[in-house]
Structure formats: structure tokens, C-alpha cells
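1. I'd like to go over a predicted model; first the sequence, then the structure.
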Amino acid sequence: MARKTLRDYIRTIPDFPHEGIMFRDVTTLFADPRGFRMCIDQLLHPFADQRIDKVVGLEARGFILGGAVAHQLSVGFVPIRKKGKLPAATLSQEYQLEYGSATMEVHDDAIAKGERILIVDDLLATGGTAEAGIKLVERLGGVVTGCAFIVDLPDLGGRKRLEDMGMTVEALCAFEGE
């Protein structure tokens, strides 16, 4: 029997959330202990020789990944959430969606000046959410050491967008299309 790759654990659901979209569902990856372990190990690998002070997870699946990565690195975890979900004082960053805009927030005391931050999320599409996360980290004085994703959708241009910002971008697999 052939050894499974990370991509083998990801389920594709056609026409979700609307017609023409091929949704890449990572919950099947999370549910499998071998797949999940492989994922976390591979997310860490490119950054293993770097100093990382905290891991930032982008809402919502980035929380699952970011918490596991932070645990493996023995560092703190910081959630970046949708507007109105964090209880203490926050900084906000608006970003553009396909139709309209949204706002992400982080606690204003979550990251200290000079801390080195790894940003983690499940999927890189247009890069808008990740860009908002990067801007929030930088506004707090943090230094983003890299961005790690399970899936890259290269046709949507997110990797280029983040690399144009000077970011190191790692993705474990890519799927063509949307």
C-alpha cells in the first residue's frame, strides 16, 4: 500500500459554498491522527532553525493549527479573530473580501515589540486575511518570521501578494483553481 501524502487527507467538496468552487476541506486531515501529526510536523519544519517567540493563528482553522504548532515549539499562541470576538482592548485591521470587506482584531497587549512571530492558517487564497494578520502583528511591533499554510490556491494570487510584502511563505500542498 502506498504511503499517504498530506494531500490524500484533504477532502474536496464541489460547489461549496457556491457553484464553481472546489472547497478544500481540512477537517478530514484534522480527524486523522497520522495526518494531523504529519501536518504539524511539516508546518514546523521550514522554521525549525529560527527563533520564534509566538505563533499567531488566523480565525478559525488557524487556531487548531497554531495551537498545535505553538505547543510543539513551546511558545505562546495568539489568536487573530473576527471583529467583536475578543474581550479586551484590541487593534483592528480591515481587509477586502471578494464582495465587501471584513475586520480582524488582536488584543493590543498580545505581542511585545521585537517578538518574532510565525503566522499559521489552513488555506492561502487571495491573501487578504493573512495580510491583515501581518499588519496587526507589525502594528504591535512584532516581526513576522514567516507564514505557514496547509493549502495554497496559487491561481488566486495570495502567495505573490504576501511575498511582495517581503514575507516567507510556506505551503504544504497546492490545488489548482478556486
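-> That came through, no problem.
2. C-alpha only now, for contacts and for neighbours.
-> Fine.
3. Can you show me the strands along the protein?
-> According to DSSP state E, the chain carries its strands in the segments 11-14, 22-25, 54-58, 76-82, 90-97, 100-107, 116-124, 143-152, 169-174.
4. Tell me the spacing between P87 and V106.
-> Separation of P87 from V106 (Cα to Cα, to the nearest Å): 10 Å.
5. my bad, F63
-> 13 Å.
6. Next: T12.
-> 31 Å.
7. just A171 next, same as before
-> On the measure of Cα to Cα, A171 and V106 end up 24 Å apart.
8. Use this one as the comparison:
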Amino acid sequence: MTDFLAADLAASIRTIADYPKPGILFRDITTLLGDARAFRRAVDELVQPWAGSKVDKVAGIEARGFIIGGAVAHQLSAGFVPIRKKGKLPHQTVRMAYALEYGQDEMEMHVDAVAAGERVILVDDLIATGGTAEGAVKLLRNIGARVEAACFIVDLPDLGGSDKLRAMDVPVRTLLSFAGH
């Protein structure tokens, strides 16, 4: 990906100061999603390394990962798997606890959403500390999925999430980075 494309995508992302708490710069991708050209370019760039290869499923993390992951799955002719917060799925689930910046939560997916050995790409809008993505990778691996990569539009590298996933032998694809929190 070119620096020009990264700058173009970054320009389509709104930054909101002091949200959800003082000192945080929230990177709001809803403006990118609302810009048809930027949204298309982001999805095309996320898909590019796997175009023409065999990907069975794309797993999207609630909630913006559903939007992006659904588009990526469509482009790859792959199935889509929602990874949701505890208690949101109607069928039998498997669950994994994961670390938040200040505490812990649980995520789950349907027990039959991915078959053992299926190749899966994990997708979300942004990676920060990596706790949610790390939990999702563990959840997928626990049911036998082969996590081929994790893809994000935005990386906040100062928070270490991408490095955490790479340490788990998960290749990470991000389209742009923002310094700080």
C-alpha cells in the first residue's frame, strides 16, 4: 500500500478528542464507512493479499468488524463468522475471556461456525492493546481454525496490539497507523 493511499484513508477518519475519557483520541471510522470511495479502497486493500487464495471464513469482531468483515468475506467468496459479546448469539456457543484495558470481558461464537482446519482471517476496524483480537484468535484456535491473518484498518502501534498478535504467529495487516492512544 502506498503512503498516498494511507494518507487518503486517514483523511476519511474522524478523530474525537477526550472520548471515551480525557486524554484519548478516538479514531472514528464511521466517516470512512460513509465515504463510498474510501470504504471500497479500504476493503480492496484488506482483501488484496488473499485474492485468489483459499480462505474459508472471515471472522469479524463486534461491532465494526461485522461491517468490514462482511465486505471482506464477500470479496473473498468466504463465509462470515460473527464474534460477539457474551449472551448475544442464539445457538450453542463457545466462549473465551479476554483482557480489556481495565478489566475483563467474554466473547463467543457459535460452536459450529468454523470447522476444524478451516482457514480464517480475523477482521476488525482497529487494533489498540490487542486484548480483544488476542481473545478472538484463541477462541478460533480452540475450535480448530487455522488463523491465517488478522486485518485492521487502523493500528495504534504505541499500544502494542499488533506485536501481541505477531508473537502468537498471526500475520497482521493494517492499512494505516496513528501515534498515541
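-> That came in fine, so what should we check first? Everything numeric here is computed off the predicted structure, so don't read it as measured data.
9. Superposed, how do the two chains score by TM?
-> Aligned and superposed, the two chains score 0.96 in TM-score terms (TM-score structural alignment, normalised by the length of structure 1); 177 aligned residues with a Cα RMSD of 1.3 Å.
10. coming back round to it: in JSON lines, list the strands of structure 1 along with mean neighbour count and distance to T5 of structure 1.
-> Shown next, in JSON lines, are the strands of structure 1 (neighbours: other Cα atoms under 10 Å; distance: least, Cα to Cα, whole Å):
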{"stretch": "strand 11-14", "mean neighbour count": "14", "distance to T5 of structure 1": "13"}
{"stretch": "strand 22-25", "mean neighbour count": "18", "distance to T5 of structure 1": "15"}
{"stretch": "strand 54-58", "mean neighbour count": "28", "distance to T5 of structure 1": "24"}
{"stretch": "strand 76-82", "mean neighbour count": "21", "distance to T5 of structure 1": "27"}
{"stretch": "strand 90-97", "mean neighbour count": "17", "distance to T5 of structure 1": "31"}
{"stretch": "strand 100-107", "mean neighbour count": "18", "distance to T5 of structure 1": "33"}
{"stretch": "strand 116-124", "mean neighbour count": "25", "distance to T5 of structure 1": "16"}
{"stretch": "strand 143-152", "mean neighbour count": "23", "distance to T5 of structure 1": "12"}
{"stretch": "strand 169-174", "mean neighbour count": "18", "distance to T5 of structure 1": "10"}
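11. And those strands: which comes nearest K160 of structure 1?
-> strand 169-174 (9.1 Å; Cα to Cα).
12. Matching V26 of structure 1 against structure 2, which residue comes up?
-> Alignment note (TM-score structural alignment): V26 of structure 1 maps to I29 of structure 2.
13. Kindly apply the preceding question to L153 of structure 1 instead.
-> So, by TM-score structural alignment, L153 of structure 1 is matched to L156.
14. How about D109 of structure 1?
-> D109 of structure 1 maps onto D112 in structure 2, by TM-score structural alignment.
15. and what of K135 of structure 1?
-> In structure 2, K135 of structure 1 lands on K138 (TM-score structural alignment).
16. From M168 of structure 2, how far off is the residue most central in space within structure 2?
-> Centroid-nearest residue in structure 2: D124, 1.8 Å away (criterion: Cα atoms, centre = their mean). Separation of D124 of structure 2 from M168 of structure 2 (Cα to Cα): 17 Å.
17. gap between the counterpart of M168 of structure 2 in structure 1 and R37 of structure 1?
-> Under the alignment (TM-score structural alignment), M168 of structure 2 pairs with M165 in structure 1. Per Cα to Cα, M165 of structure 1 is found 30 Å from R37 of structure 1.
18. That'll do, ta.
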